[in-house]
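K.L.:
Got a predicted structure here, sequence first:
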Amino acid sequence: MPSTKSAFDAKVPAPGPHAVLWDMDGTLIDTEPYWIAAEMELVKSHGGSWSEEQAFNLVGQALPNGAKILQEAGVDLGVREIIDHLSGQVVAGLTSDVPWRPGALELLRALHREGIPQALVTMSERSIVHELMAALPEGIFTASVTGEEVTHGKPDPEPYRRGLALLGERLGRRFDPARCIGFEDSKPGITSAAAAGLHAVLIPNATDPGVGNWRRIDTLVDINLKTMTDWLVQVNA
């Protein structure tokens, strides 16, 4: 009988990560300055004020939640209008420059060469994800989940559970969350990844969630497959 194994199966080391799931904004690419500038401009145009502290409180939040908070700050637009406006501003920024976080692009490519399935799990919408995908070699991500595709956004575990389910559908096998790694930079994001059962790894950026039931690193520079395999061997021993 013909084999049903995917091309990925032969390469994945048993003790190593069976998949890696990534947040986008603030983790792979440093788009938080784009979001914050767009929020400040929007609130100001409606006669309100918006501080950095208020902006940082939105980092990692589902976009509809953030839009409602902006309405409370005086933005006289509907939730959908606010999301579309902010997303458009971020897309415009990414069109001219994709600000990769140190080590992120190199690690994405290295994991792809090793045959490790990867998924993108973001609260941004598909229009922004398209800009990221355009800057990557084809096939880096086997699956992607965006904010408008889930009922409950981060910090709920649904986005990461959805990412694992999509990987399973695409590759024809079940992914044990405990054998998968999720990279995040925000409190809502890292809480979501950990609640979904992944080995959650925090790389703080605009905000610092502090300590919790997750691993904490300072940078993706010099992180490789062996590093991640060692993490999983340690926690699953």
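P.N.:
Looks like it came in fine.

K.L.:
CA atoms for contacts and neighbours, from now on please.
P.N.:
Noted.

K.L.:
who touches the lengthiest helix in the chain?
P.N.:
Among the segments of the chain that qualify as a helix by DSSP state H, the longest is helix 79-96. For helix 79-96, the surrounding residues in contact (CA atoms under 8 Å, 6 or more residues apart in numbering) are 31, 34-35, 38-39, 63-64, 67-68, 71, 124-125, 127-128, 131-132.

K.L.:
same question, stretch 184-202
P.N.:
22-23, 26-27, 59-61, 154-161, 177-183, 203-209, 213-217, 232.

K.L.:
hold the first one in mind and look at this next one:
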Amino acid sequence: MDGTLVDTEPYWIETEYALAERYGGTWSEAHALNLVGNDLLDSGRYIREHMGIDLEPEQIVQELLDGVVGRVEQEVPWRPGAVELLTGLVASGTPCALVTMSYERFVAPILARLPAETFRVIVTGDKVEFGKPHPEPYLTAAAALGVRPEDCLAVEDSNTGAKSAEAAGCLVLVVENHVPVLVGERRVFADTLEGIDLAAVWREGPSTDHRDERRGS
């Protein structure tokens, strides 16, 4: 979700800087970008160590969520083409799952802006034992949809998320946002979700770079 459907990474980063200021810690853009796509408790541990603040990871996560939830309740920053893509998938009867390491209380105000049952399955970071890059989140989603992971196309924007989906057996469509993503055997790259033909992505597989197609159009 974060960075793929909605561009909430700036919200997270601003909240991290505010946390550092509130508790006398130090922070940097490089540290912030290291957290993109990570499990929130892992991020809390990283922040405790690298920000230098004396808070438990669980409290760090809750304070981050307080700040970011407040922002998305005011405005949801959709990524280009995201809503249109979801609308088309629902209309075609394609079963969709949301697989995010954000917690349920952060996901709720975003899903409230979409038609009911846009996602048949929702897997959040507080509902799995092992977060991304472990395959459990995507394995859980595929099982709940009643399909094989090998028959799923995951859409991701981070190395952490791509690793999780790839390890589960999914084909991965990567739309980079704030961080570069490495090339992988089961990864397809595109510049944007705007006008993306998912059927073509699935049919052509990881041999095609859809960024080249857009540059040449």
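P.N.:
That came through, no problem. All values reported here derive from a predicted model rather than from experimental measurement.

K.L.:
related to what we said a few turns ago, just the buried ones from the contacts of helix 79-96 of the first structure, in ChimeraX syntax?
P.N.:
In ChimeraX syntax, the buried subset of these is picked out as below (16 or more other CA atoms under 10 Å):
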select :31,34,35,38,39,63,64,67,71,124,125,128,131,132
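
K.L.:
So which of the contacts of helix 79-96 of the first structure are in helices?
P.N.:
Taking DSSP H as the definition of helices, these contribute 34-35, 38-39, 63-64, 67-68, 71, 127-128, 131-132.

K.L.:
now stretch 31-41 of the second structure, how far from the centre of its chain.
P.N.:
Between the centre of stretch 31-41 of the second structure and the centre of its host chain there is 11 Å, according to CA atoms, centre = their mean, to the nearest Å.

K.L.:
which residues of the first structure does it align to?
P.N.:
Aligning stretch 31-41 of the second structure against the first structure (TM-score structural alignment) gives residues 54-64.

K.L.:
ok, the residue of the second structure most remote from its centre - contacts?
P.N.:
Distance from the C-alpha centroid of the second structure peaks at Gly24, with 29.4 Å (CA atoms, centre = their mean). Applying CA under 8 Å, 6+ apart to Gly24 of the second structure gives the contacts Ile53.

K.L.:
Okay, strands next: where are they in the second structure?
P.N.:
All strands of the second structure, identified by DSSP state E, fall at 97-99, 121-123, 153-156, 171-174, 187-189.

K.L.:
With mean neighbour count and distance to Val76 of the second structure as new columns, can those strands be given to me in CSV?
P.N.:
Listed next are the strands of the second structure as CSV, based on neighbours: other CA atoms under 10 Å; distance: least, CA to CA, whole Å:
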stretch, mean neighbour count, distance to Val76 of the second structure
strand 97-99, 22, 16
strand 121-123, 19, 18
strand 153-156, 24, 18
strand 171-174, 26, 21
strand 187-189, 24, 25
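
K.L.:
okay if I get these as TSV plus distance to Glu73 of the second structure?
P.N.:
Converted to TSV, the strands of the second structure look like this (distance: least, CA to CA, whole Å):
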stretch	distance to Glu73 of the second structure
strand 97-99	19
strand 121-123	19
strand 153-156	23
strand 171-174	27
strand 187-189	31
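
K.L.:
Show me what counts as buried in stretch 143-159 of the second structure.
P.N.:
145, 149, 152-159.

K.L.:
how about CSV for these, with distance to Gly169 of the second structure added?
P.N.:
Below are these laid out as CSV (distance: CA to CA, whole Å):
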residue, distance to Gly169 of the second structure
Leu145, 15
Pro149, 5
Cys152, 8
Leu153, 9
Ala154, 10
Val155, 13
Glu156, 14
Asp157, 17
Ser158, 17
Asn159, 15
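
K.L.:
right, and out of those, which lies closest to Ala97 of the second structure?
P.N.:
Leu145 (7.5 Å; CA to CA).

K.L.:
corresponding residue for the closest one in the first structure?
P.N.:
Matched to the first structure by TM-score structural alignment, Leu145 of the second structure sits across from Leu167.

K.L.:
My read is that its match contacts Leu120, right?
P.N.:
No: look at Leu167 of the first structure against Leu120 with CA atoms under 8 Å: they stay out of range, at 10.4 Å.

K.L.:
List the residues that are in contact with both of the two.
P.N.:
Ala143.

K.L.:
The first structure: which residue goes with Pro80 of the second structure?
P.N.:
Using TM-score structural alignment as the criterion, Pro80 of the second structure maps onto Pro102 of the first structure.

K.L.:
What count of nearby residues applies to its match?
P.N.:
Pro102 of the first structure is flanked by 16 other residues according to other CA atoms under 10 Å.

K.L.:
what's the spacing between it and Ile29 of the first structure?
P.N.:
9 Å (CA to CA, to the nearest Å).

K.L.:
still on that earlier bit, how far does the longest helix of the first structure sit from the chain's center?
P.N.:
Worked out by CA atoms, centre = their mean, helix 79-96 of the first structure lies 17 Å from the chain centre.
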